[in-house]
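Chemist: Structural data only, the sequence is not supplied:
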């Protein structure tokens, strides 16, 4: 497994209590800059330009990563088509949000990314898993973040391998993890 030479890492993880479980993923990364709230597109592109790796975490859609607007409380795009060119310059980015796969493929980006990712009870029902307990969701969320945190210093393919093996172990007994592990990719 190859270690990445991370001179600087930009973390884009909008402030949201429902995705706080993702915080451990980047806690131990040295030389990082964390963006928790919305920036205008030009300023965010400049931030992306000045970092060697970009990790994006939270809620999103096929058209980008969402951020709660402080004034209105509505979800708005923080990462979107306007950032695709800058993101295309980095091959080891991380895109963890619901349907990030569509965003990555649409813009021919590289990195580690997720498809639909269940992190809440309501999402499990939406994805056809029926009624699941909060405990199962919490177990899946916690284990996913622990594994990502342990291997975040590795390249995208090595991280994916570790997730498939270690998170895959939980998938044997946890239907949320089973659903999610099948929707993790790297290119």
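Modeler: Everything's here; your move. None of the values given here were measured: they were computed from a predicted structure.
Chemist: only C-alpha atoms for contact and neighbour calcs from this point on.
Modeler: Will do.
Chemist: show me where this protein has helices.
Modeler: 24-27, 41-49, 84-87, 100-106, 121-126, 134-151, 156-162, 168-171, 175-181 (DSSP state H).
Chemist: mind giving me JSON lines with the ones you listed and columns for distance to residue 66?
Modeler: Output for these, formatted as JSON lines (distance: least, CA to CA, whole Å):
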{"stretch": "helix 24-27", "distance to residue 66": "18"}
{"stretch": "helix 41-49", "distance to residue 66": "13"}
{"stretch": "helix 84-87", "distance to residue 66": "15"}
{"stretch": "helix 100-106", "distance to residue 66": "11"}
{"stretch": "helix 121-126", "distance to residue 66": "16"}
{"stretch": "helix 134-151", "distance to residue 66": "19"}
{"stretch": "helix 156-162", "distance to residue 66": "23"}
{"stretch": "helix 168-171", "distance to residue 66": "27"}
{"stretch": "helix 175-181", "distance to residue 66": "20"}
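Chemist: and those helices as TSV, adding mean neighbour count?
Modeler: Below are the helices of the chain laid out as TSV (neighbours: other CA atoms under 10 Å):
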stretch	mean neighbour count
helix 24-27	16
helix 41-49	16
helix 84-87	18
helix 100-106	21
helix 121-126	16
helix 134-151	18
helix 156-162	19
helix 168-171	18
helix 175-181	21
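Chemist: Please name whichever of the ones you listed is nearest to residue 58.
Modeler: Closest approach to residue 58 among the helices of the chain is made by helix 100-106 (10.3 Å; CA to CA).
Chemist: putting a second one here so we can go through both:
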């Protein structure tokens, strides 16, 4: 299986490198023009997107880099969207795969979400999160139980983030952490 990882350079998300470091895959950390990016996506069976984002897509290189323009290329491929509110992007475009809701990886995000966390707890959370993602990226079939067996701890940030990793299957709604559904 050929895998393309798109992880725009950003010091605040460098911890995610652990999720694919040393794996046999193509990694894109620098800007690539749309035609070349599309070509790389079309040659890949699995697409992994990581970094900061919005419900409208993945941010990279001072702009919205991965957005609705690429949705047709996602279909028929394993997709893995790890950015804040990627679940809303996937739901809007009826995509299937692994995705995240609002994920806390910085102190400011914790404060914005009302989650009390120390810098040490955040570092531990980021490290474990990337290690757990790595296990999922390496799997042929995605399984949240394996993710959660690695990404566990007593801190509020781990509890918060763990509730916001989803596997979205065709025709299913994503469960919300507090409501049981959207």
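Modeler: That came through, no problem. Small disclaimer: the values here were computed from a predicted structure and weren't measured.
Chemist: out of the helices of the first structure, nearest to residue 12 of the first structure?
Modeler: Here helix 41-49 is closest among those (CA to CA), at 9.6 Å.
Chemist: how much does the closest one stray from the second structure?
Modeler: On superposition with the second structure, the mean distance recorded for helix 41-49 of the first structure (mean CA distance after the TM-score superposition for the first structure) is 1.7 Å.
Chemist: what's next to that helix, contact-wise?
Modeler: By CA atoms under 8 Å, 6 or more residues apart in numbering, the surrounding residues in contact with helix 41-49 of the first structure are 10, 54, 78, 79, 82, 83, 86, 87.
Chemist: Spatially, which two of the residues you listed are the most separated?
Modeler: 10 and 82, at 17.0 Å, using CA to CA across the contacts of helix 41-49 of the first structure.
Chemist: Compare those two (neighbour count), which wins?
Modeler: Using other CA atoms under 10 Å as the criterion, residue 10 of the first structure and residue 82 rank with residue 10 on top: 22 against 14.
Chemist: And that one, what's its match in the second structure?
Modeler: Aligned by TM-score structural alignment, residue 10 of the first structure pairs with residue 4 of the second structure.
Chemist: Could you do residue 147 of the first structure as well?
Modeler: Checking TM-score structural alignment: residue 147 of the first structure goes with residue 132.
Chemist: Pull the contacting residues for the nearest residue to its match once chain neighbours are set aside.
Modeler: Distances taken as CA to CA, 6 or more residues apart in numbering put residue 147 closest to residue 132 of the second structure, at 4.9 Å, once the chain neighbours are dropped. Contact partners of residue 147 of the second structure, counting by CA under 8 Å, 6+ apart, are 132, 133, 135, 136.
Chemist: got the contact list for the most centrally placed residue in the first structure?
Modeler: Of all residues in the first structure, the one closest to the mean position by CA atoms, centre = their mean is residue 96, 1.8 Å from it. Residues in contact with residue 96 of the first structure (CA under 8 Å, 6+ apart) are 56, 57, 58, 112, 113, 114.
Chemist: May I ask which of those residues has the most neighbours?
Modeler: residue 113 (29 neighbours).
Chemist: Please list all residues in contact with it.
Modeler: 94, 95, 96, 97, 100, 101, 104, 184, 185, 186.
Chemist: Tell me the residue in the second structure aligned with the fourth one.
Modeler: In other words, residue 97 of the first structure. Under the alignment (TM-score structural alignment), residue 97 of the first structure pairs with residue 83 in the second structure.
Chemist: surely its match meets residue 56?
Modeler: No: Residue 83 of the second structure is not in contact with residue 56 according to CA atoms under 8 Å; the separation is 10.7 Å.
Chemist: So for the two, which sits in the more crowded spot?
Modeler: Higher neighbour count among residue 83 of the second structure and residue 56: residue 83, with 24 against 17, using other CA under 10 Å.
Chemist: how close does that one get to residue 155 of the second structure?
Modeler: Residue 83 of the second structure sits 21 Å away from residue 155 of the second structure, going by CA to CA, to the nearest Å.
Chemist: Fine by me, we can end here.
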